[in-house]
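Novice: Give me a 3D structure for the following:
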Amino acid sequence: MIESHVCMSGIGVLESIPQINGRYLSPYTLEGRRRKIKCNEEKPICFGCTKSNLQCRWRSDGNDGTSQSLHANEANVVKQDVVYYIDNGHASFKSEGAPMGNVALETTLLEPVLDPVLEISREDYISGSIQQFTLQDSVPLPAHPIPSTGPLVSLEGFEPPVGNPATESCDPVSSENIQLIGSSAVTLGTTPLSGPSGWMGVSEMPEHSVLMDSFFGGFLPSVSPQFCDPRLSPSAVFVPQFVADPLLKEVFYACGAAYLSNTVPGMRELAQEKYEQCLMQFSHRVDQSVGDAQDWMVAVALLLCLRDKFIGTTPEISAIHLAKTLRLIRELRKSTEGVSVNLKVFVESFLFNYSVMIITGGESVSKFLPSPFEIFDEVRSILDYHPYQCPVPWMENPVFGAATKTVEIAAKSSWLLSQYPLNDADMALACNLLSETYKIRYPPMAPDAEIRLGSQSYFMLQESVTVSEIVRHSCQLLLMRLIIPNLESSHISIKQKVALIYDMMKGLSEDSPLWVILGWSMMITGLNSIQPDHRSFLIHSLYRCASKFHAAFLVQIADFLEKVWIANNDSQDFGWSVIFDKKLLSNICI
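Specialist: Okay, here's the model as predicted:
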């Protein structure tokens, strides 16, 4: 039986896509799931069935003694899929057996406004093959009210944490900058973490065992959002550096303390103390080895960047750490031949943290760091390095996942925002970036990817595509605003795009670690949100993820958005226009 599904492209072109009945059924579901049955034969081992949790029946072929598997379809699986049709980057979706709804996935209403500025042919929108992905519906988010107690952390007015903004040193982690870096003062209430102690090389002090447990059991998982090849995971890259230099142990302690910074009495003070000790030692070690960077040095610099997300910091402090990281990466590339797995992970981690902080970094970014137009071209060969043959291509992107291109566009869009008002050259760049968002394509998955990886892993990889689509549409919101500064959030095209982003967010699992990398998109979408239910969902999601992953920067975003929304109710000229207020944006660091 052949079913025909309708896909709406970016300009309203309907495409009829033939599909074989049952094509999107997979052996996993949230409801009606049957208990999996393992193969009852002694040999050979059925790799496909065990990985995908299917019942397997064996029969001998009678010739060479080998066996062949007959995979039993779970025909009684009951589930509802969300089917993504990605046509040149346009992610249309619908529930199987359900109407499309009233939300237009892409609107043509903005085209008359953008046509004088953009010279994008219709062929650019609709040419190319159609790729198909299936996403399982997550459990709908319950309608929890926003906590009446307000944010876990209150930013007084819009004043940033106390610090010394006048940093003149050329070396971002020199001793003159230690006082500035140690001044971030935003904390987050967290939950206790328990776990086994006794890590090799850790002292017998209970304090150190707790901190090491916190690092391995809490900190590392929270900074490992993507499902990737295990050899490319942050754990596989950062943990081996533990034996490279004794300073790594102290950094692990500092990160573990940051993760638990407001859980145990006195932990906040301990976290700050260990942080400052690490900064001083690291600055001294780096000064002694100028031009001779090693992997463990880059690991330390990145861990200090990531540590700030748990404590909370200012854009200037983040820029200082990232500048040090970039310097070390450049030195490491000069001293080594080719591209290593470690270098790929280091570069992706740096690029992501750099990309999302540009929008609020303002002068701090231009003071310490080059533009993303320069940086991404500089490391393009590393981003394109694929050391392993994975069934899903973005399994080799340990930080970006499927969102490598969309995060790059987000970084460049944020940089253009920092240059506002745009000159003619920057306006042309903005138009080109907007055009690129409509041409993004995702490489196809291997036909047997779900069998080889298993249903849960396969689902996580599909969620990575959803995250990329959320970032892509958020980029379009920002670029439209840059190209047409007086475009209001009440414009029908903006409202429909915002509604689409929220629908995609609701399709993500509530406990997905991918929420951690959506801070940039949630801020952009939040500034465009005018419906109460959208705002309520976003604030609920920010606080939920901040609590689950101990990410203080998400609390900063939530508090910032609530203040903007309150001000917007008093003045219709506020709200989305705050995106152009560099002073206000500098109070948060994503």
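Novice: going forward, measure contacts between C-alpha atoms and count neighbours the same way
Specialist: Fine.
Novice: from the chain's centre, how far out does the longest helix anywhere in the chain sit?
Specialist: Determined from DSSP state H, the single longest helix within the chain is helix 455-483. Taking Cα atoms, centre = their mean, to the nearest Å, one finds the center of helix 455-483 at 9 Å from the center of the full chain.
Novice: Stretch 332-346 now?
Specialist: Its chain's C-alpha centre and that of stretch 332-346 lie 23 Å apart, by Cα atoms, centre = their mean.
Novice: please give me the structure for this one as well, since I'd like to look at both together:
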Amino acid sequence: MFNKFRLTTNNKKKFVAANFKRKIKGLTDSENQTLSPKRKRTGCFCCRKRRIKCIGTRPVCENCLKKSYLCVWPDGEESLSHNTEFKLTKVIIDKETLNLNKPNQATTDTCNFRQLEGHSDVSSSIDLNSKVIQKTYYDSTDVFDSVKDAMFRKVLIELNSSVLKSQISRLTTFPVLTNKEVFLFNAFTNGFMTDVSPQFTHAKLQPGAVFIPPGINNAIMQRIFFACGASFLLTETKSLEMKKLSNEQFRLYSDGLTDFIQSCDISGNEEWIILSLLLSYLKLRYVHDNQTTNTLSMISIVEGMKFWILKKRQQSTYELSITSSDDGPEFELHTFSSKLGDNPKVTNPIIPKQSTENEVKFCQIINAFRKKLKGRDPMVARDPDYFIKPSDIVSVDSEIYFAISGEETQKRELLMPYEKTMLDSFIFNYSTMLFTCDKSLVGEIASPFIVYDLIRPYLLHPIYKCVVPWMNHPVVGAALPMFELQAKICWLGLRLPLSTEDSTIVHHIRKTASFYIRPILPARVYTREPVSVQQKLLESCFAAEIMSKAIYIYATKLLYPRMQCDDESIQTAAEQAYQAFQKLSFQSQVHVVLCFAMTVLGSVALSKKHRQFWLLKMDKLKAVSRVRAFESMRVIFQKAWYELDETCRPMGWDVLLDNECLKILLV
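Specialist: As a prediction, the model looks like this:
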């Protein structure tokens, strides 16, 4: 069930050859009319190669459909050149869902497509740059990009499986798992972790290589594995049993983690605790509770990150080196009793306003963290308004400059691979949560101006020598500086109406985003790396450009809330982002980290072309990824574009600041 991907077919149009008259010099018109029509070569390349008569139906002929061949059509009247060796490529197509009976109307029918064993390089036999080969049973670019996306997902699944196999010698608790738990773990490994792996990165930095090992001998983490697996299956099967399993396993996990934090020393356990909390937050993208639960979940992660920052401050940075041959970390439970200090200063406990079970569980975890912290909170050690209200504009400029450039003069700290992925996942989820968080809990959330100031030394140092530096960022990729700007602009969006100081910062962020230029691949990538690798690295670059346009539009909305979205500057940015999206395949994994950007850009879509593009993209992404974000974005677009009833006019980009709309959004 994990290897199937859904692709959208194009219109099926019957090919009709025109009537051609044959003429020979030297003959009269009456004699030419008696000649039989000259034979014209028509049909797909596959039928010509097989030397059979082509049925002529586009985009896929019935002959290719019956024999499961990739149907390739010529462009116009051109044919293959004489020196071209066309090779047939076999694929599997679900014939039941391929509708060939509707030639004159658009369709969203889908077909299941997967790769055959022994045909791993589907595109190797076809020159994609040929002017002749432009059409397949979808658009040629779409189908081959979709095949590459499917291959990438298959690589992720194999990587996750290999991580588990490499830990076999350490297995102590898995042999006692029930069949149901093994089934849930398999869904977590092959389905859930594949969905949340957006970038092409070093193998040891992939989320599956980092999140899976801690749960091998950790009963607490195994519970969140099972909960995530059940949540993934729930979106696939809509089974009430899976929903029950997800809630039950999460309850066991949260109770176990709360007891552990209260009774044991957190020192030495920071990483696996944070990783498990990140998984619990990601689980909510499949089984949504409410806006408050999402916010409380992220607050618990921030509380855990405080312990990790304290740990890194205490560690010395002497002579650590990491190579691709280094083994993964050993995650063990340190169950020594905690020695609490005598400092009476304790952060006030958080009390849930509602009584949902998940809210209560997250509040218990947060309060357990805060009780343990005992006045050592690194995020309140400074004046909380230090970055929010700078004394002069130079401080604002320098913060944004370092966020964009990553200057060598900045202090850098070395991380282990699992810490790098953990930090990257935190950056993405924290920055995105600030867009949709519960405003009643803003006072409990750490400011991104402080958070990024504390973690920036750990962001800038690449730990592996890769073809491009952003391969050391397994979640945010080349868009790292844009996620910092996104977090800060969303934080300021929670403080409306803007003060003079806040407006100054928003102006600078808007200016920075407007002049941002996406990264460019080094020349060696084009000469040494295969096309599939080039494509994945380019997707990360275009994702950064797309985010910059979304940040510019959102900052404009904060500064000029009464402006209409048909303003030339807004539509220019939207069109530039649309052009960048054309460089991404419709089913690319990188869309997972672009939810904020897609929401902003979709809300300002005015042309029919843009709106159809967004609706089609949401449908295709929903078919591949099981997260509910794309479904919720479609609802937001409906509110922005259309009159839902006589009393409700289209909201336009006002949806970006409407709390009721943001409650619907599951990014």
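Novice: hang on, the earlier thing: and the longest helix of structure 1 against structure 2, how far off on average?
Specialist: Helix 455-483 of structure 1, aligned to structure 2 and superposed, deviates on average by 1.0 Å (mean Cα distance after the TM-score superposition for structure 1).
Novice: residue range for that helix in structure 2?
Specialist: On structure 2, the counterpart of helix 455-483 of structure 1 by TM-score structural alignment is residues 531-559.
Novice: Show the contacting residues for the equivalent of Lys548 of structure 1 over in structure 2.
Specialist: Residue correspondence to structure 2 (TM-score structural alignment): Lys548 of structure 1 is matched to Val624. Going by Cα atoms under 8 Å, 6 or more residues apart in numbering, Val624 of structure 2 touches 5-6, 587.
Novice: Count the residues that sit near Leu177 of structure 2.
Specialist: By other Cα atoms under 10 Å, the residues close to Leu177 of structure 2 number 11.
Novice: now swap in Arg495 of structure 2 and tell me
Specialist: The burial count for Arg495 of structure 2: 12, using other Cα under 10 Å.
Novice: Grab the most central residue of structure 2 for me.
Specialist: With distances taken as Cα atoms, centre = their mean, the residue of structure 2 nearest its centroid is Val592 (1.7 Å).
Novice: so that one touches Leu282, yeah?
Specialist: No: counting by Cα atoms under 8 Å, Val592 of structure 2 stays clear of Leu282, with 11.5 Å between them.
Novice: re earlier: now flag whichever of the contacts of Val624 of structure 2 is closest to Val72 of structure 2.
Specialist: Val72 of structure 2 lies nearest to Arg6 out of those, by Cα to Cα, at 19.6 Å.
Novice: roughly how far apart are that closest one and Gln587 of structure 2?
Specialist: Using Cα to Cα, to the nearest Å, Arg6 of structure 2 is found at 9 Å from Gln587 of structure 2.
Novice: same thing with Lys14 of structure 2?
Specialist: 28 Å.
Novice: Ok, His473 of structure 2 next?
Specialist: Computed as Cα to Cα, the His473 of structure 2 to Gln587 of structure 2 distance reads 21 Å.
Novice: Please enumerate the strands of the stretch 101-250 of structure 1.
Specialist: Here the stretch 101-250 of structure 1 has its strands, by DSSP state E, counting those that start in this stretch, at 130-136.
Novice: Could you do structure 2 as well?
Specialist: Shown for structure 2, the strands assigned by DSSP state E span residues 5-8, 13-14, 57-58, 73-74, 92-93, 110-114, 133-135.
Novice: how about the ones you listed in JSON lines, adding mean neighbour count and distance to Ile520 of structure 2?
Specialist: Compiled in JSON lines, the strands of structure 2 are given as follows (neighbours: other Cα atoms under 10 Å; distance: least, Cα to Cα, whole Å):
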{"stretch": "strand 5-8", "mean neighbour count": "21", "distance to Ile520 of structure 2": "30"}
{"stretch": "strand 13-14", "mean neighbour count": "17", "distance to Ile520 of structure 2": "40"}
{"stretch": "strand 57-58", "mean neighbour count": "22", "distance to Ile520 of structure 2": "38"}
{"stretch": "strand 73-74", "mean neighbour count": "22", "distance to Ile520 of structure 2": "33"}
{"stretch": "strand 92-93", "mean neighbour count": "18", "distance to Ile520 of structure 2": "37"}
{"stretch": "strand 110-114", "mean neighbour count": "19", "distance to Ile520 of structure 2": "32"}
{"stretch": "strand 133-135", "mean neighbour count": "19", "distance to Ile520 of structure 2": "27"}
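Novice: Ok, which of the ones you listed comes nearest Leu657 of structure 2?
Specialist: Shortest distance between Leu657 of structure 2 and the strands of structure 2, using Cα to Cα, is found for strand 5-8: 33.4 Å.
Novice: returning to what we had before: out of the strands of structure 2, nearest to Leu558 of structure 2?
Specialist: So among the strands of structure 2, strand 5-8 is nearest, using Cα to Cα, at 37.4 Å.
Novice: just checking, what packs against that closest one?
Specialist: strand 110-114, helix 140-166, helix 608-624 (3 or more Cα pairs under 8 Å, 6 or more residues apart in numbering; DSSP states H and E).
Novice: Redo those as CSV? Include distance to Thr317 of structure 2.
Specialist: Conversion of these to CSV gives the following (distance: least, Cα to Cα, whole Å):
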stretch, distance to Thr317 of structure 2
strand 110-114, 47
helix 140-166, 28
helix 608-624, 43
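Novice: just so I know, which of those lies nearest Tyr526 of structure 2?
Specialist: The minimum distance between Tyr526 of structure 2 and the helices and strands packed on strand 5-8 of structure 2 falls on helix 140-166, with 17.6 Å, by Cα to Cα.
Novice: what angle sits between the closest one and helix 608-624?
Specialist: Between helix 140-166 of structure 2 and helix 608-624, the angle comes out at 30 degrees (axes from the mean of the first three to the mean of the last three Cα atoms, to 10 degrees).
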